[in-house]
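K.L.:
just a sequence and a predicted model for now, questions to come.
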Amino acid sequence: MSGIDITHPHSLPPEKARAAVEDVAGKLAQRFDMQTAWHGDTLKFTRSGVDGAIDMLPGNLRVTAKLGFLLTAMRGPIESEIRRVLDEKF
């Protein structure tokens, strides 16, 4: 399995950071038919071929994902899109 591991700095208060992560999760769920659920300060997301999480850390977000075989070839574009959305929201 190929993986994605992105750490992105932010200066938002926890409530606003959580709201922004919720917005990103909503778009992921809608666009890619993903299931999402909060576990403390971690938003887990999953669908066939993808298993990942967005961890809310003080001053940083960390996005990790394991990509199945079929999505490994799309790792570059997927990672670029995640970075673009993080830059836009944070």
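P.N.:
Structure received. Numbering: from 1, shown residues only.

K.L.:
from here on, contacts and neighbour counts on C-alpha atoms
P.N.:
Noted.

K.L.:
what's the helix or strand for residue 88?
P.N.:
In this assignment (DSSP states H and E), residue 88 forms part of helix 75-89.

K.L.:
tell me what that helix is packed against?
P.N.:
When contacts are defined as 3 or more Cα pairs under 8 Å, 6 or more residues apart in numbering; DSSP states H and E, helix 75-89 packs onto strand 2-9.

K.L.:
next, the angle from the strand it packs on to helix 75-89.
P.N.:
Orientation of strand 2-9 against helix 75-89 (axes from the mean of the first three to the mean of the last three Cα atoms, to 10 degrees) gives an angle of 20 degrees.

K.L.:
for comparison:
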Amino acid sequence: MPDLHIQRDHQLGLTKAREVARHWARKAEEKFDMECTYEEGETQDTLSFSRAGVSGTLRVDAGQFDMHAKLGFLFGSFKDRIEAEIGSQLDALLGTTPPTTA
């Protein structure tokens, strides 16, 4: 199964980052029929998400979002497109521009 990894640094602090992560979860539930669970920790939270063909986690802390996901066979061929879409969504929620790649 193809792996998806998206990482975004931010300067929101944990409280605001939690709001952003929960907002992303609501959108994922509505738009993509994902099942999301959110667990708060003292210094890091974990958002778990899944649906047929996709499962993963979004780790949230005071300075970074770190998403790892496994894509099933059918979604695997769309890995680059899915990664770009999720990255764009996070960038929009964070009010940032995407990182440049060399």
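P.N.:
Now that the structure is in, tell me what you want to look at. Quick caveat: nothing in here was measured; it's all calculated off a predicted structure.

K.L.:
thinking again about what came up before, for the helix holding residue 88 of the first structure, buried residues please.
P.N.:
Applying a neighbour-count criterion of 16 or more other Cα atoms under 10 Å, one finds 75, 79, 82, 83, 86 buried in helix 75-89 of the first structure.

K.L.:
between the top helix by length along the first structure and helix 75-89, how many degrees?
P.N.:
Criterion DSSP state H: the longest helix present in the first structure is helix 14-32. Interaxial angle of helix 14-32 of the first structure relative to helix 75-89 (the same axes, to 10 degrees): 140 degrees.

K.L.:
packing partners for helix 14-32 of the first structure?
P.N.:
Packed against helix 14-32 of the first structure, as judged by 3+ Cα pairs under 8 Å, 6+ apart, are the following elements: strand 35-39, strand 50-57.

K.L.:
columns distance to residue 13 of the first structure and mean neighbour count on top of these, output as JSON lines?
P.N.:
As requested, those are exported to JSON lines (distance: least, Cα to Cα, whole Å; neighbours: other Cα atoms under 10 Å):
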{"stretch": "strand 35-39", "distance to residue 13 of the first structure": "18", "mean neighbour count": "14"}
{"stretch": "strand 50-57", "distance to residue 13 of the first structure": "11", "mean neighbour count": "19"}
